[in-house]
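J.: Everything below, folded, please.
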Amino acid sequence: MNEAVVRKEIRGSVAIVTLNRPTKRNALSKQLFIELKAAFSSFPSSVRAVIFTGEGKHFCAGLDLSEHRHHEPFEATLYSRWGHEIVNAIRYCGLPVISALHGAVIGGGFEMISATHIRIADETAFYQLPEGRRGIFVGGGGTVFISRIIGPDRMTEMMLTGRKFDAQEGHHLGLSHYLVPEGQALEKALELAEQVAGNAVISNYLMLNAIGHISQMPAETGLFTEAVAQALVMTSSDAVTGIDEFLVKKQDFNFKAAE
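T.: Sure thing, here's the model as predicted:
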């Protein structure tokens, strides 16, 4: 039996989804796509956060081009739409997804991490969109999601030239939220996953879903949607508990400060 090309591990309230084709730099094969979509389609109710990473020296080197030498136009369109389904499965799985990045973050791999909610890179990470140099075009949501992070102007330049950004340059562009020493991305991801897993479920859900949608709405529509989202959270039992705990801690702090 062939080894799974996507591993899924549950550690308490945290799930770890790992691309597992290290000898191919975790290139995105059809089988990997199938297993990745399945991995993000469901999680046990105990899971409150997800870490997304890659086995070996690289996160992901993009599409396995050996599978894409010959396509008919309709077939290629359907394959791109399949890629969009996978990116949306990551973005809208209902849980905070934290990517732990190292080595190559290229092409389709780059597109996938643009759908994650917190991105942690170690100093070995580098980013590239070489599609223009290979006579192809992005097809996994990059024109929407990568361009929202770095802007369409910068994305156009990256694709035209195929230039590579190292971890520090990528961090300045907003491609990572945290930059850590080599080999420490997963450790930092676990730390943050435990932290966000402690948030109220409804708060996390609305932060993951409402903010992205509101950003695409006209201002007044967005403000109304924000008010509804805020009302749903503020009237939940989790909000009552959280506010009461804060007030008790504040009262205790003020009491000790007055002593």
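
J.: okay, CA-based contacts and neighbour counts for the rest of this
T.: OK.

J.: Let me see the contact set for residue 115.
T.: Applying C-alpha atoms under 8 Å, 6 or more residues apart in numbering, one finds that residue 115 lies in contact with 87, 88, 90, 91, 145.

J.: List only buried entries from the residues you listed.
T.: Neighbour counting by 16 or more other C-alpha atoms under 10 Å classes 87, 88, 90, 91, 145 among the contacts of residue 115 as buried.

J.: Take those residues and write them to JSON lines, including secondary structure and distance to residue 5.
T.: Shown next, in JSON lines, are the buried ones among the contacts of residue 115 (DSSP: H, G, I helix; E, B strand; the rest coil; distance: C-alpha to C-alpha, whole Å):
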{"residue": "87", "secondary structure": "helix", "distance to residue 5": "17"}
{"residue": "88", "secondary structure": "helix", "distance to residue 5": "20"}
{"residue": "90", "secondary structure": "helix", "distance to residue 5": "17"}
{"residue": "91", "secondary structure": "helix", "distance to residue 5": "20"}
{"residue": "145", "secondary structure": "helix", "distance to residue 5": "25"}
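
J.: structure for this one too, so we can compare:
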Amino acid sequence: MINVDSAQDYQSLAIEERGNGVFVVSLNRPEKRNALDAATIEELISFFSTAQRKGVRAVVLAGEGDHFCAGLDLVEHWKEDRSPDEFMHVCLRWHEAFNKMEYGGVPIIAALKGAVVGGGLELASAAHVRVMDQSTYFALPEGQRGIFTGGGATIRVSDLIGKSRMIDMILMGRVYQGQEAADLGLAQYITDGSSYEKALELADRVAQNLPLTNFAICSAISHLNNMSGVDAAYAEAVIAGVVNTQPAARERLEAFANKTAARVRPNS
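T.: The predicted structure follows:
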């Protein structure tokens, strides 16, 4: 059993260990369509700050109820009546949580359903893989709410679909769903069945990779994309030097050399 914080330590998240290093982390506010309040953000920071060091091999990020996440808890925001600097610090905590996810080195597969809206889309875009079902819809309604994105949409969502489409989404309140959403890059997988079951299948598969290799894939690539081309090339070479010579890879490389490893085949 992996030594992570007890599930009882979390109120806004439901944590389940599946026994093979795969954890399910579920937003647990279905009565609020899993809207993100300050407490939920702090729990995301708590879990993802230590997940890699404590041996978590992969995470399925899900939502209880019918929706993945409807974004910022606007009722809490309205009641708190925060000052500009107070809300700036709220946004910085969101960035802390999502950066821990994107750069933390543990593969995160988001199981999307229903609303993936506003801050919910910002959360989903911090995952490394997104699986949507036929109920999933994506939107950035901040323009109609009189507010602006504060959790990284201008960075991650625009990276997924392009600056012009991101501007159109927030300006017009445009909603994407179905194959069109997948084709734009909002999700890498679309399923007619359960996005949760598909996400578990993918998590089980990726958990079989070597942890150091997964760490490089789910951390270094994001860092490299923030660098200049020449700096990224140098850093990539250094990372490859470490990862590609790890002792744990020797057995897998030997299997390939002996022609006993599984071969890459096209999908049937």
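
J.: ok so, going back, with distance to residue 254 of structure 1 as extra columns, can I get the contacts of residue 115 of structure 1 in CSV?
T.: Listed next are the contacts of residue 115 of structure 1 as CSV, based on distance: C-alpha to C-alpha, whole Å:
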residue, distance to residue 254 of structure 1
87, 47
88, 46
90, 43
91, 41
145, 45
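
J.: returning to that earlier point: and of the buried ones among the contacts of residue 115 of structure 1, the nearest to residue 207 of structure 1?
T.: Closest approach to residue 207 of structure 1 among those (C-alpha to C-alpha): residue 91, at 11.8 Å.

J.: For structure 2, just list every one of the helices.
T.: Taking DSSP state H as the criterion, structure 2 contains helices spanning 38-50, 74-80, 84-103, 119-125, 142-145, 158-161, 163-172, 178-184, 195-206, 211-215, 221-225, 229-243, 250-257.

J.: So which of those helices has the densest surroundings on average?
T.: Highest mean neighbour count among the helices of structure 2 (mean count of other C-alpha atoms under 10 Å): helix 119-125, with a mean of 27.

J.: Find me the equivalent region of that helix in structure 1.
T.: Using TM-score structural alignment, helix 119-125 of structure 2 corresponds to residues 108-114 of structure 1.

J.: Also stretch 180-191 of structure 2?
T.: Using TM-score structural alignment, stretch 180-191 of structure 2 lines up with residues 169-180 of structure 1.

J.: Between the two ends of that stretch, how far is it?
T.: Taking C-alpha to C-alpha, to the nearest Å, the first and last residues of stretch 169-180 of structure 1 lie 13 Å apart.

J.: contacting residues for the residue nearest in space to the middle of structure 2?
T.: Closest residue to the average C-alpha location of structure 2: residue 127 at 1.3 Å, with C-alpha atoms, centre = their mean. The contact partners of residue 127 of structure 2, by C-alpha under 8 Å, 6+ apart, come to 101, 102, 107, 108, 109, 110.

J.: for the contacts of residue 115 of structure 1, which one is nearest residue 257 of structure 1?
T.: Nearest to residue 257 of structure 1 among these, with distances taken as C-alpha to C-alpha, is residue 91, at 44.0 Å.

J.: what's the matching residue for residue 239 of structure 2 over in structure 1?
T.: By TM-score structural alignment, residue 239 of structure 2 lines up with residue 229.

J.: how far away is its match from residue 211 of structure 1?
T.: Counting by C-alpha to C-alpha, the separation of residue 229 of structure 1 from residue 211 of structure 1 is 10 Å.

J.: which residues do those two both contact?
T.: Counting by C-alpha under 8 Å, 6+ apart, residue 229 of structure 1 and residue 211 have no contacts in common.

J.: one step back: contacts for the match of helix 119-125 of structure 2?
T.: For stretch 108-114 of structure 1, the external contacting residues (C-alpha under 8 Å, 6+ apart) are 28, 59-63, 87, 90, 99, 119, 127-129, 138-142, 145-146, 149, 175.

J.: Wait, residue 48 of structure 1 touches residue 192, no?
T.: No. Residue 48 of structure 1 sits out of contact with residue 192 when judged by C-alpha atoms under 8 Å, with a separation of 11.6 Å.

J.: that older thread, once you map the contacts of residue 115 of structure 1 onto structure 2, which are still in contact?
T.: Retained in structure 2 (both residues aligned by TM-score structural alignment, their matches' C-alpha atoms under 8 Å) from those: 87, 88, 90, 91, 145.

J.: which ones are touching the fourth one?
T.: Shown here is residue 91 of structure 1, whose contacts under the criterion C-alpha under 8 Å, 6+ apart are 97, 115, 116, 117, 208.

J.: one more time with 7 Å
T.: Going by C-alpha atoms under 7 Å, 6 or more residues apart in numbering, residue 91 of structure 1 touches 115, 116.

J.: what's the spacing between it and residue 113 of structure 1?
T.: 9 Å.

J.: do the same with the third one
T.: With the distance defined as C-alpha to C-alpha, residue 90 of structure 1 ends up 9 Å from residue 113 of structure 1.

J.: The second one too?
T.: Distance of residue 88 of structure 1 to residue 113 of structure 1, given as C-alpha to C-alpha: 11 Å.

J.: re the thing from before, got a PyMOL select line for the buried ones in the contacts of stretch 108-114 of structure 1?
T.: Burial among the contacts of stretch 108-114 of structure 1 is assessed by 16+ other C-alpha under 10 Å; the matching PyMOL selection reads:
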select buried, resi 28+59+60+61+62+63+87+90+99+119+127+128+129+138+139+140+141+142+145+146+175
